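**Q** structure, please.
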Amino acid sequence: MRMIFEPNFKKAEQAAYQLHEIANITALPVKVRKIDKHFKDLKIKPYKWFAKEWGITHEETIRLLGSDEGCCFHWKQQDIYLVLYNEKVENQARIRWTIAHELGHYMLKHNLKSQRSILGRGGVPDKEYDMYEKEANCFARNFLAPPVVITNLPHWDTYLIGELCNISFEASTHTFEFYKNGKKIGVRYSLGSKIGLRFKQFVFKVSNKKYCKNCNVSFVSETARFCECCGSDQLTRTLFLNQGDDIEMIYPVVYSADESGKVNICPRCLNEEMHPAGDFCPQCGLEVVNRCDDISYYSNHAPVFNCEAVLSPNQRHCHVCGCQSTFLRNGVLEPWEKIKEKAGQTTVLSEGFSKNPSL
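**A** Below you'll find the predicted structure:
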């Protein structure tokens, strides 16, 4: 009886989504080298580890495993699977794809189906080997660059896919062409699906990231017209996660706020007992809601909030009108220039609040 070997791409796609769920992956790029911690019968190791365990050279390892890039090896004596990769491959993005590809063999149980410890051309019929390879590549594409993420971005191309997913130019080119052709024939991936809901927050973050050309910070906002850090209107939309200093890292939120914007600890006197109906610290009188400082006053000194935007605790400027925040005016927050000067362009601060806010 003649065997027919047709790749099951749907099964490979679902296996990738299953691994997203097992490893609780909700953002990109996927940390492929840490996947083995979720399985008792799987280890991800470099060739140098394998060479040392078996007492052989690097070149002998390549010959034994039948690949100069990587393989999925079933170690029958220990009943474990080894996803092995050649750490000497210079392109780290290519190594990531190799690991994901071999994870595909593991998740799809190709070693078990082929009854081979190592899958390799010559060990199984060519058509069967090609079927396994196509399924593993399909798995790697969906695992590292899930289409529900890529195709729901406002713009996507080869370069973005490569940067966002940390995959090689070759892999990102094939991925882009595949998703583009799918879109042409009406293939759609909903953020309301099970896999879509897993990445929905990440898609929102990437789609709404703003970069300030003036102070070199980035932050997430759907509606911001001005920089939350310096008040500049020199904002651009960026889909690249590494563009600019993350405002949450350089200027972190030290004190959390409730739904009304009130912080849980007074930044000035560190009082933790706030009156539920008031917006001022009962101990030192500091307003504990960070607002837009676009304020004018009546003759009786009653404030009129012209903008009325309530800001997050680490905002130095209003994202709606660009005016300074009340926390910046009151000395609760230090000016962004001073923070940058002390921290340097890429240093992460442990605290973004002034140690001596003015009374």
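
**Q** make it CA atoms for all contacts and neighbour counts henceforth
**A** OK.

**Q** please enumerate the strands of the protein.
**A** 42-46, 70-75, 80-85, 209-212, 217-220, 235-237, 245-246, 295-297, 303-305 (DSSP state E).

**Q** could you single out the most deeply buried of the ones you listed?
**A** Among these, strand 209-212 has the highest mean neighbour count (mean count of other Cα atoms under 10 Å), at a mean of 25.

**Q** how far off centre is that one?
**A** 16 Å (Cα atoms, centre = their mean, to the nearest Å).

**Q** what's it packed up against?
**A** On a contact count with 3 or more Cα pairs under 8 Å, 6 or more residues apart in numbering; DSSP states H and E, strand 209-212 meets strand 217-220, strand 235-237.

**Q** one more to line up against the first:
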Amino acid sequence: MRIPEKPRYAYACQKSAEFLLDSGSNTLPLNILHAAKKYKWALTPYSQLAAEHHVTIGEVCGAFQSYDGYTVFHSGNYCIAYNDSRQFICNKKRIYFTLLHEFGHIYLHHFTDFDQTMLNRNGLSGREYQVLEEEANCFARNVAAPPTLIQHLQDYDLTRLSELFNLSFTAAKTRLYTLHRDAKYFLPEQNLNLSDRFDQFLNGMECEQCGRYFVSPGSNFCVFCGSKRIRHSRQIKGLPAGIRLNADKQAVKCVKCGNAQINPSDPHCRFCGTALYNDCAPTVCDVNGAPLLQLPCSKGAHLDGYMRYCPYCGNETTFLQEHLLTT
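**A** Next comes the predicted model:
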């Protein structure tokens, strides 16, 4: 097969999503060492090659005709060499993108799909080389910062994107410039799967008052103590089990009486009246605990089984008011 006339952006974007989902990662930046180990791709710094062959790193760059990195394909095995000289070690974001770029060359089958298998300027014409470079760059930026995640965050500040996704300022600027073009190439199911996989990365929150961690998009309040002192947390942590719910966020059985004969239309247990959904609840009650005012927030969404307070308005939840949450 011949190298295409133009970069296959749709192919590169869809393969980037496939790679990211297959990697098993649920947070970003991607763990390069884990990914390389999973696919059995060797990583070798230029300094190691220079020491082994008694040459300078500059001479290694000249031999590979690449200042950043280079991939060697031999007998079905891949070895990625990358520049770890002092100026590069001080810019780890550049090394990160270089390695993702080389991952792209491999994952896009640049070494095996084409008649011209030597990926260097001697084996390819200038146009052919540039086409493959564009595809690898497209793959790299979409693995580093998938459009659907950026669009979910609704944060287009270059400095914050650079820090969040481990991109240099220049790479972050290119990411934003190509965002809408790349976004249209992803399959709908890929976007859904990416959003689901990176749910905690996108929506993880930590309370500065009680120190608890929870996951809820658009949160304004801590779901454990009701405090407004919450912040995003990109560190993935475990969540409390809470009350077991089904896919519709209805309790699979009554917490109080153990009744498991529950219909999807049942908001309360048919035997004891206990709530089966954890909802934003009125907080103004009489002396007997009965609500005086029906003041749930406008979100109207059923909440997770461990939440004591509504993440949107700070009201108590039905499970808390009915003393169903014990831990």
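
**Q** can you calculate the TM-score here?
**A** The TM-score (TM-score structural alignment, normalised by the length of structure 2) is 0.66; 302 aligned residues with a Cα RMSD of 4.8 Å.

**Q** the helices in the stretch 51-200 of structure 1, which residues?
**A** 58-65, 92-107, 110-114, 126-144, 147-150, 158-165, 169-184, 194-207 (DSSP state H, counting those that start in this stretch).

**Q** how about the stretch 251-359 of structure 1?
**A** 326-329, 336-343.

**Q** most tightly packed of those helices?
**A** Taking mean count of other Cα under 10 Å, helix 326-329 is the most buried of those, at a mean of 24.

**Q** okay, the helices and strands packed on strand 209-212 of structure 1 in JSON lines with distance to E60 of structure 1 next?
**A** Below are those laid out as JSON lines (distance: least, Cα to Cα, whole Å):
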{"stretch": "strand 217-220", "distance to E60 of structure 1": "48"}
{"stretch": "strand 235-237", "distance to E60 of structure 1": "50"}
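
**Q** out of those, the one nearest P276 of structure 1 is which?
**A** strand 217-220 (29.3 Å; Cα to Cα).

**Q** count residues in the vicinity of K76 of structure 1, would you?
**A** 9 (other Cα atoms under 10 Å).

**Q** for it, which non-adjacent residue is closest in space?
**A** Leaving out its chain neighbours, the residue that sits closest to K76 of structure 1 by Cα to Cα, 6 or more residues apart in numbering is S117, at 7.5 Å.

**Q** okay, now the closest residue in space to L124 of structure 2 that isn't next to it in sequence: neighbour count?
**A** Of all residues not flanking L124 of structure 2 in the chain, Q116 sits nearest, at 6.8 Å (Cα to Cα, 6+ apart). For Q116 of structure 2, the neighbour count with other Cα under 10 Å is 17.

**Q** quick one: Q116 of structure 2 from V131 of structure 2, how far?
**A** 13 Å (Cα to Cα, to the nearest Å).

**Q** identify the contacts common to the two.
**A** I3 (Cα atoms under 8 Å, 6 or more residues apart in numbering).

**Q** ok, and the closest non-adjacent residue to R198 of structure 1?
**A** The nearest residue in space to R198 of structure 1 (Cα to Cα, 6+ apart) is T26, at 5.6 Å.

**Q** list the contacts of that neighbour.
**A** Counting by Cα under 8 Å, 6+ apart, T26 of structure 1 has contacts 20, 198-199, 202.

**Q** switch to 7 Å and redo it
**A** By Cα atoms under 7 Å, 6 or more residues apart in numbering, T26 of structure 1 lies in contact with 198-199, 202.

**Q** now P29 of structure 2
**A** Contacts for P29 of structure 2 were tallied using Cα under 7 Å, 6+ apart; they are 144, 165-166.

**Q** and if we set it to 10 Å?
**A** 96, 143-145, 163-167 (Cα atoms under 10 Å, 6 or more residues apart in numbering).

**Q** what's the distance between it and G123 of structure 2?
**A** Counting by Cα to Cα - P29 of structure 2 and G123 of structure 2 are separated by 33 Å.

**Q** same check on E18 of structure 2?
**A** 29 Å.

**Q** distance-wise, check the residue most central in space within structure 2 relative to Q235 of structure 2.
**A** For structure 2, F198 is the residue whose C-alpha lies nearest the centre (Cα atoms, centre = their mean; 3.8 Å). Distance, F198 of structure 2 to Q235 of structure 2, by Cα to Cα: 12 Å.

**Q** swap in A136 of structure 2?
**A** 29 Å.

**Q** same check on A290 of structure 2?
**A** Relative to Q235 of structure 2, and taking Cα to Cα, A290 of structure 2 is found at 40 Å.

**Q** cool, and A275 of structure 2?
**A** Counting by Cα to Cα, the gap from A275 of structure 2 to Q235 of structure 2 is 33 Å.

**Q** isn't S47 of structure 2 up against N83?
**A** Yes - counting by Cα atoms under 10 Å, S47 of structure 2 does reach N83; the two are 7.4 Å apart.

**Q** common neighbours of the two, please.
**A** Common neighbours of S47 of structure 2 and N83 (Cα under 10 Å, 6+ apart) are 57-58, 60.

**Q** and of these, the nearest to K37 of structure 2?
**A** Once Cα to Cα is applied, the member of the shared contacts of S47 and N83 of structure 2 that ends up nearest K37 of structure 2 is V60, at 24.2 Å.

**Q** so who does that closest one touch?
**A** 46-47, 49-50, 53, 66-67, 81-83.
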